[in-house]
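> I need the structure of the sequence given here:
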Amino acid sequence: MEKKITPRLITAILSAGMLSFLGILDETATTVTFPILIKEFRITTDQVQWVNTLVLLVIATIVPISSQISLRFSTKRIFIAGMLFFLFGLIIDVFTPRFDLLLVGRAFQGIGTGIGLPLMYNIILARVPKDHLGFMMGIGTMITAAAVALGPVFGGIVTDLLNWRWIFIVSIFLAAIGICTGGWSITQINKLQRVRFKYKQWLAIAVSLVLLMLGFTNVANHHFLSYQVLGFLGLGIVCLILWLKISWNDQAALISPRLFKNSSFSIQLLCYCFAKISTLALGFIFPIYVQTVNHGSVSLAGWIMLPGAIVDALMAALAGKLLDKKGACLPIMMGVIASLAGTVMMSFFGTHLSNFAIIFLYALYYGGYGMCFSSLMTSGLTSLPASEHSQGNAIYNTLQQFSGAIGTALAGTLMAISQSNRQLELQQTTAIGARWTFYVLTLLIIFNLILTLLFVSPNKIKH
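Predicted coordinates:
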């Protein structure tokens, strides 16, 4: 069947994207409500972080089985199941009188997001003609990337005008629309097969990801040699080795580790992870910087992130066009250089960033991120045979969540270490912790630039 872009296909992509958009939107929107949740539920800062950490953990364990789910169940059934899980979680979140039930609701949202997150990209890869693939992948990335930066604005406005529960009420309304449009537009993208579920492989990789993420998120609050950090990290590595041993010789592995033998795929995946680490770290730092160092309001902290979201969306679409015409290297190089320029200036002015400087530098960084992020994913996936796109997509989406957790943990750890200096005021230690974070992110992006120069092909992607 000839591939072509139709209104129904665009609706299907947007409907599938709605699920991942809402998952990310709610995650970033709830961040600005943490002080309110602490007071309302009488919990600590360490406890309230689980509102988002738990979602990342659940998504990280669900996404690896997405390739097998897509073979066993129809595309439309997968979409509806993801939406129903997500809706059920939203309903719990709206009515919960207790914090532990809020976490249950967020876990169900994580299941829905984990099911739906790879679906949009699978539809794009299966249905979009290759000469438009870069542009549509850019649109897909734009949908999820916009949610990251729009979330704080959305959460701040809704919480100020109404209350935090309305974040989830609005999401219920949008999810209902998504179910209706997706039910009409989404069609089957692959032939169904009676595959045997790989329980051992899934458990090994799921437990490994959970333990590694727990170890990284505990770095801010525990000594590195403690069982909460080194213990979890060590056990996570053991489980990862076990997954490699179980999966390596399996020709029909849940996620084949042999994909990592493809150097083009692996290097671009690594660059993709570094970009995500940097972005989530900055998304964590700047709202705190605006409120603590510059004494801005919660709503202002959210609004300051908005220009970056707009530039990111525009650059993601432009990057797709450039990739289709010139190949992946040009948009990736342009994006990495722009992001590097942003973090270098952040490092230089780190302790004296005005709100206007944050708007400009975050937009500069985020515009570069928009240029390179979707291009790294498109180029990395197209370096694999078409039969391995689904597994490659699952790897990208799994490590995207994992990298986000690392980025948040990195920024939180550096900030906590700096703020532990009681001889200086909180405003000063927060600015110093932010500058330390900018230094580390600059090093990561320099590494990305070197890898891009060495390993990303300057040639146009073959159609």
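
> CA only for contacts and neighbour counts going forward, please
Fine.

> buried residues of stretch 3-16, list them for me.
If you call a residue buried by 16 or more other Cα atoms under 10 Å, then stretch 3-16 has these buried ones: 9-16.

> out of those, which is nearest to Val170?
Closest to Val170 out of those is Ser15 (16.3 Å), distances taken as Cα to Cα.

> and that closest one, what does it touch?
By Cα atoms under 8 Å, 6 or more residues apart in numbering, the residues touching Ser15 are 178-179, 181-182.

> try it again with 7 Å
The contact partners of Ser15, taken as Cα atoms under 7 Å, 6 or more residues apart in numbering, are 178, 181-182.

> what's the answer for Ile80, then?
Under the contact definition (Cα under 7 Å, 6+ apart), the residues listed for Ile80 are Ile179.

> this one next, for a side-by-side:
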Amino acid sequence: MNTASTTSGAAVPTGEIKRLPIVISLMIGAFLALLNETLLGVALTDLMQDLKVSYSTIQWLTTGYMLLIGILVPVTALLIQWFTTRQIFISAMVLFFAGTLIAGLSPSFGVLLVARLVQALGTGLLLPVMMNTILTIYPPEKRGAAMGTIGLVIMFAPAIGPTLAGLILDSLNWRWLFFSVLPLALFSIIFAFIYLRNVSEVTRPKVDIFSILLSTIGFGGIVYGFSSAGDPSVGWSSPLVITCLIAGAIGLILFVLRQVKLTEPVLDMRTFKYPMFSLAVILMVILMMTLFSTLTLLPMFMISGLGLKAFTAGLILLPGGIINGFMSPVTGRLFDRFGPRALVIPGIVIMTITLWMFTRVTTTSEVFVIIILHSVLMIGLSMVIMPAQTTGLNQLPRPLYPHGTAIMNTIQQVAGAVGTALFISIMSSGQTRYLSGVQDPNNPKQLAEAMTAGVHNAFWFAAVLTVLALILSLFMRRSTVPHEQAAKAHV
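Below you'll find the model as predicted:
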């Protein structure tokens, strides 16, 4: 193979691409990036003690990480058109490696926060590039299986993160959460340097700085506003939260209006002219809100409601995460064979029933009930997320792939922040309402019951959302783009 094709702006012809090494490179990078997102959660208490900072301060390791990804991901559509696949992926992994190394050596909270932001730069680049590459190297009739394989990594890595972190922290200090990842990150860089090829066409469109500024204010304001609102010590009435949400909403509206007028937009809004893509985006908002919120609510219920330790709660959620990961390749192949409706509709039905059953869980429920319900919920999610996402992206012509993947990934970040804040607020209001009606609100038993009541309210709301998703899923159908339609979009 001509080496020039791997380093210049020209993409390698599709017929000459060896897909397996490319997919392996992407999977290793994505696995590390997503594992990193959940590794730190159970270590926050240790970090507070070791670095001598408060809970509100240590939370910036998570909030800052999400905030930077929310700002960066919308711009990836532009970056994918300016740099080759190799350049972006290897640069992202080098940033991730550098951030991880600095984090492990951090002498203070400030340095650790900077390290996490460097990690976020790498992660924010990786996922859109991965999805864009899969769309480019696989024809529509084979994308289900490919996206399903990627889905295994996307769901498996976050699932084992808390458990793996618990095991590391039992015998080593928090720095090893970062040091243990370094060898794999280095291997990923070397592997990608040898095997990864450029598969996208570098067109270098005009860069509109004002659009990037509006995108930063819009998506950054919304992600930060909702993330802050989800913190019980801040709440929705905080002037900072209100200011961020208003600024974010105005910035986002102006950003969208500007993209419609530009001949070379940062994010091309023509993607929403394709009905299956628009439908998939709405479904992803609902699904991501449900997923992120469940991952937040269940540990809180198990710790405060059932009185379990954080590590035990992580172990209880592990089977569902593993099942979800291994279901993704299966649902991907079924998607290629039967289309989206055969998976998405039954999957949402399973989710709705399971979420309703979570409203029946009490402080006396057995642990195995939560394991079963969570596992079934994850099976339902695996039948919906990748098929819905792939259906939406399949309808786009190739020139819109970078924009479609950037929009999908941005929506996931925003929906995660919005969903977590909204569901925690619903849970908190349920707790307050319950405690206002008891004689001794400081009684541990009453506090546990209040947590249960709040979680029930949140799961009821989630079930209602999935009913809405079920109605929308009835309009989903298999989608492909005719060649003449793709040609028009390219003009």
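
> element containing whatever residue of structure 1 lines up with Pro158 of structure 2?
Structural correspondence for Pro158 of structure 2 with respect to structure 1 (TM-score structural alignment): Val148. When elements are assigned from DSSP states H and E, Val148 of structure 1 belongs to helix 133-161.

> which strands or helices does that helix pack on?
When contacts are defined as 3 or more Cα pairs under 7 Å, 6 or more residues apart in numbering; DSSP states H and E, helix 133-161 of structure 1 sits against helix 7-31, helix 165-185, helix 298-326, helix 355-382.

> closest one to Tyr272 of structure 1 among those helices?
When those are compared (using Cα to Cα), the closest one is helix 355-382, at 6.1 Å.

> which residues sit in contact with Pro21 of structure 2?
195-196.

> quick check: the gap between the equivalent of it over in structure 1 and Gly182 of structure 1.
With TM-score structural alignment as the criterion, the equivalent of Pro21 of structure 2 in structure 1 is Thr11. The span separating Thr11 of structure 1 from Gly182 of structure 1 equals 7 Å under the rule Cα to Cα, to the nearest Å.

> out of the contacts of Ser15 of structure 1, who's nearest Leu212 of structure 1?
With Cα to Cα as the yardstick, the closest approach to Leu212 of structure 1 among the contacts of Ser15 of structure 1 comes from Gly178, at 33.5 Å.

> what's the closest one aligned with over in structure 2?
In structure 2, the position corresponding to Gly178 of structure 1 is occupied by Ser188, as judged by TM-score structural alignment.

> now that match: how far from Ala469 of structure 2?
In this structure, Ser188 of structure 2 and Ala469 of structure 2 are separated by 37 Å, where distance is defined by Cα to Cα.

> ok, the match of Gly178 of structure 1 to Thr38 of structure 2 distance?
Going from Ser188 of structure 2 to Thr38 of structure 2 by Cα to Cα gives 20 Å.

> list the buried ones in the top helix by length along structure 2?
For structure 2, the helix that runs over the most residues, judged by DSSP state H, is helix 401-435. Residues of helix 401-435 of structure 2 classed as buried: 401-432, 434-435 (neighbour count, 16+ other Cα under 10 Å).

> so what angle separates the directions of that helix and helix 385-394?
Computed with axes from the mean of the first three to the mean of the last three Cα atoms, to 10 degrees, the direction of helix 401-435 of structure 2 lies at 140 degrees from that of helix 385-394.

> which elements pack onto helix 401-435 of structure 2?
Using 3+ Cα pairs under 7 Å, 6+ apart as the contact definition, the elements that helix 401-435 of structure 2 packs against are helix 60-72, helix 76-82, helix 109-137, helix 209-229, helix 275-300, helix 444-473.

> in TSV: those, plus mean neighbour count and distance to Ala486 of structure 2.
Written out in TSV, the entries for these read as follows (neighbours: other Cα atoms under 10 Å; distance: least, Cα to Cα, whole Å):
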stretch	mean neighbour count	distance to Ala486 of structure 2
helix 60-72	22	27
helix 76-82	23	17
helix 109-137	23	13
helix 209-229	23	26
helix 275-300	21	15
helix 444-473	21	25
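
> which position in structure 1 pairs with Leu35 of structure 2?
When structure 1 is aligned by TM-score structural alignment, the residue opposite Leu35 of structure 2 is Leu25.

> from Thr408 of structure 1, how far out is its match?
Here the criterion is Cα to Cα. By it, Leu25 of structure 1 lies 16 Å from Thr408 of structure 1.

> ok, Leu203 of structure 1 next?
Taking Cα to Cα, one finds Leu203 of structure 1 at 25 Å from Thr408 of structure 1.

> related to what we said a few turns ago, most tightly surrounded among the helices and strands packed on helix 133-161 of structure 1?
Taking mean count of other Cα atoms under 10 Å as the contact definition, the stretch among these with the greatest mean neighbour count is helix 355-382, which reaches a mean of 25.

> what's the mean distance for it versus structure 2?
Once fitted to structure 2, helix 355-382 of structure 1 is off its aligned match by 0.7 Å on average (mean Cα distance after the TM-score superposition for structure 1).

> that helix aligns to what range in structure 2?
Counting by TM-score structural alignment, helix 355-382 of structure 1 pairs with residues 367-394 of structure 2.

> same check on stretch 404-414 of structure 1?
Applying TM-score structural alignment, one finds that stretch 404-414 of structure 1 aligns to the residue range 416-426 of structure 2.

> show me the contact partners of the matching stretch.
Contacts made with stretch 416-426 of structure 2 from outside it, assessed by Cα under 7 Å, 6+ apart, are listed as 223, 226-227, 229-230, 288-290, 292-293, 454, 457-458.

> same thing but 8 Å
So stretch 416-426 of structure 2 is contacted by 223-224, 226-231, 288-293, 296-297, 454, 457-458 (Cα under 8 Å, 6+ apart).

> do the same with stretch 432-440 of structure 1
The set of residues external to stretch 432-440 of structure 1 that reach it, using Cα under 8 Å, 6+ apart, is 281, 285, 289, 343-344, 346-347, 350-351, 410-411, 414-419.

> this completes my enquiry, with thanks.
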